[in-house]
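J.: Could you look at this predicted model? Sequence included:
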Amino acid sequence: MTHSFLTRRQAASVVALCCTSSFALAGQTATSAPTLTGDAACALQWVTARRDNRDRAFAIVDKKEGKIYVFDRKGRLAGTSPALVGKSSGDMDEPGVGHLEVSQLTTEQRKTPAGRFNSLPAADHAAEIIWFDYDAGLAIHQLASDSTYVPRMSRLRSPDPAGRRITAGCVAVPVEFFAKIVRPVLGARAGVVYVLPDTLPINDFFPAG
C-alpha cells in the first residue's frame, strides 16, 4: 500500500485504520528504569522546573537518538521506545508543506520539526493518532499493517539511530507501545509533545535559567 498521493495529514489518518496484530518490539515501561539521553534529560528538567506541561501528559521525542519518552501528567515516565522520525535532519518546517502530497515532498522537506507542540488525539479514529501539528499533518502513530511494516520494524530494531530516519515527518512507534503506553497516556485528552532539535542548539528551544 502506498500513500504517496496523500498529504501527510491524510496519510497519517490512513495509517490509523491499518492496524496490525503484531506486538513485536514493544518498548520499555517505567519499571525498566531506562536512562534518558542527555538532551531528553535536559528537556525533562526544563519542563518540570517550569511545570510547562500544565498538568498534562507529555512526550519527549529525541530525533538524534530515534527515541520517544512518554510521561504522565505528574512527570512520571510511563514508557520509552525506539521511534521512527523524519528522513532528513532539520528543525524548522516550511510553511504550507503539510498540504503537499507525500510524493511532492523533497528529501529535505521530510523532517520532524523541533519545538513545543500541543497534542490532541484524533476524535474520529478512537485515539489511533496523536496529532501534535495538525496543520502540518504531523502526528504520533503506530506502524501500519501494509507493505512498509516489515522494513520499518527492521529500522526500529536498528542499533544505529540514523536507521530510524525514514518518515515524511510523523513519529511512528511499535504497535504494542502505542496500545499500552501512547494511547492510554496521551490518547485520553490534550497533552504536549516536545520534539528535540537535531541541528540547532537545544537551548534555542529549552533555554537554561
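T.: Looks like it arrived, so ask away.
J.: okay, CA-based contacts and neighbour counts for the rest of this
T.: Fine.
J.: so Ile60, which of the three states?
T.: Here Ile60 is strand, with the state taken from DSSP: H, G, I helix; E, B strand; the rest coil.
J.: what residues are up against it?
T.: Listed by C-alpha atoms under 8 Å, 6 or more residues apart in numbering, the contact set of Ile60 reads 40, 43-44, 68-70, 193-196.
J.: alright, now check it against this:
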Amino acid sequence: LSSFFQGLILGAYIQGIKTTNGIYTGGGLDWLTPFSLFTGLSVVVLYATLGCGWLIFKTEKMLQNRMFELMPKLLISLLVIFVCVSIYTPLAHHQIAERWFSQPQLFYFSPVPVLVLLFTFLAIKACKQRKEFLPFIYTLALVILAYSGFLISLWPYVIPPSVTIWEAAAPASSQLFALIGALILIPIILIYTGLSYWVFRDKVRVGDEGYH
C-alpha cells in the first residue's frame, strides 16, 4: 500500500497541480486519475523487482530459485511500464514534450532509453546465468534512470506546470538552518544504516539459527 500510494502521488505530481497566483485552485480529487492509478501500480512493480533482486542476493535454495524464475517476468513488466509512461507523458503534456525534444534536454535525455534497454537485458541475462548480486544492481540502475528521466522532464518546476524551484524556495535563513541540521543528521543516518547492512551482510540460510 505504501508503494502504491507513493506511485499515486508521483502520478498526480507529473500530471500537474492547478494553481492561481501560487494558490492551489484544483479539486479535491484531481489526484485520482487513470494515469495516477497506473503509476501507483508501476511503483509496486518497480519495488517488487528490486525486492526480488534483493532476495536473490540474500537467500538460497528454494526461495532463491523462485526469485530467479520470477525476476525476468517482473523486468519485462517493468520495461512495458517504462514504455507506456514514456509515450503518455509527452502526449499528455506539451510542456514536457517541448523539454524532451529541445536542446540541451534532448542531449541529456537521449541516453536514458538506450540505457534502460541495456540494463533490462543485462538483468535478465544475469538471472539466466544465476548471478546473485548483479540482478539487484542492474535493477537499481533502472530505478536511477527512471528518476533521472523524471527530473529532466520536470526541471525546474517544483510544482508543475507553473511554479519553479526558485519561486518556491524558502528564505536564505531557513535554507541555512536546514543545511546545518542536514550536515549533522545525514552522517549519523549513513553511519547507522551502513552498520545495519554490515551486521546483516550474510545470507539468510535455511536451517540456520541466524546471522553469525
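T.: Alright, I've got the coordinates. Because the structure is predicted, anything quoted here is derived from the model rather than measured.
J.: TM between them?
T.: Remark: TM-score between the superposed chains equals 0.22 [TM-score structural alignment, normalised by the length of structure 1]; 78 aligned residues with a C-alpha RMSD of 5.6 Å.
J.: about what we covered before: now secondary structure and distance to Val15 of structure 1 too, for the contacts of Ile60 of structure 1, in CSV please.
T.: As requested, those are arranged in CSV below (DSSP: H, G, I helix; E, B strand; the rest coil; distance: C-alpha to C-alpha, whole Å):
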residue, secondary structure, distance to Val15 of structure 1
Ala40, helix, 27
Ala43, helix, 29
Leu44, helix, 29
Ile68, strand, 19
Tyr69, strand, 21
Val70, strand, 21
Val193, strand, 20
Tyr194, strand, 22
Val195, strand, 21
Leu196, strand, 24
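J.: May I see those arranged in JSON lines, with distance to Arg155 of structure 1 and neighbour count as well?
T.: Below are the contacts of Ile60 of structure 1 laid out as JSON lines (distance: C-alpha to C-alpha, whole Å; neighbours: other C-alpha atoms under 10 Å):
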{"residue": "Ala40", "distance to Arg155 of structure 1": "21", "neighbour count": "22"}
{"residue": "Ala43", "distance to Arg155 of structure 1": "25", "neighbour count": "24"}
{"residue": "Leu44", "distance to Arg155 of structure 1": "26", "neighbour count": "22"}
{"residue": "Ile68", "distance to Arg155 of structure 1": "15", "neighbour count": "27"}
{"residue": "Tyr69", "distance to Arg155 of structure 1": "18", "neighbour count": "28"}
{"residue": "Val70", "distance to Arg155 of structure 1": "20", "neighbour count": "24"}
{"residue": "Val193", "distance to Arg155 of structure 1": "23", "neighbour count": "28"}
{"residue": "Tyr194", "distance to Arg155 of structure 1": "22", "neighbour count": "26"}
{"residue": "Val195", "distance to Arg155 of structure 1": "20", "neighbour count": "24"}
{"residue": "Leu196", "distance to Arg155 of structure 1": "20", "neighbour count": "25"}
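J.: Redo those residues as TSV? Include distance to Leu77 of structure 1.
T.: Formatted as TSV, the contacts of Ile60 of structure 1 follow (distance: C-alpha to C-alpha, whole Å):
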residue	distance to Leu77 of structure 1
Ala40	12
Ala43	13
Leu44	10
Ile68	11
Tyr69	7
Val70	6
Val193	14
Tyr194	14
Val195	16
Leu196	17
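J.: Between those, which sits nearest Thr80 of structure 1?
T.: Checking the contacts of Ile60 of structure 1 against Thr80 of structure 1 by C-alpha to C-alpha gives Tyr69 as the nearest, at 4.4 Å.
J.: Nearest spatial neighbour of that closest one, chain-adjacent residues omitted?
T.: Distance criterion C-alpha to C-alpha, 6 or more residues apart in numbering; nearest residue to Tyr69 of structure 1, sequence neighbours excluded, is Thr80 at 4.4 Å.
J.: That neighbour is in contact with Val61, isn't it?
T.: No - counting by C-alpha atoms under 8 Å, Thr80 of structure 1 stays clear of Val61, with 9.7 Å between them.
J.: Mind checking which of these two has more residues around it?
T.: Remark: of Thr80 of structure 1 and Val61, Val61 carries more neighbours, 31 against 28, as counted by other C-alpha atoms under 10 Å.
J.: mind listing what that one touches?
T.: Val61 of structure 1 neighbours (C-alpha under 8 Å, 6+ apart): 40, 67-69, 193-196.
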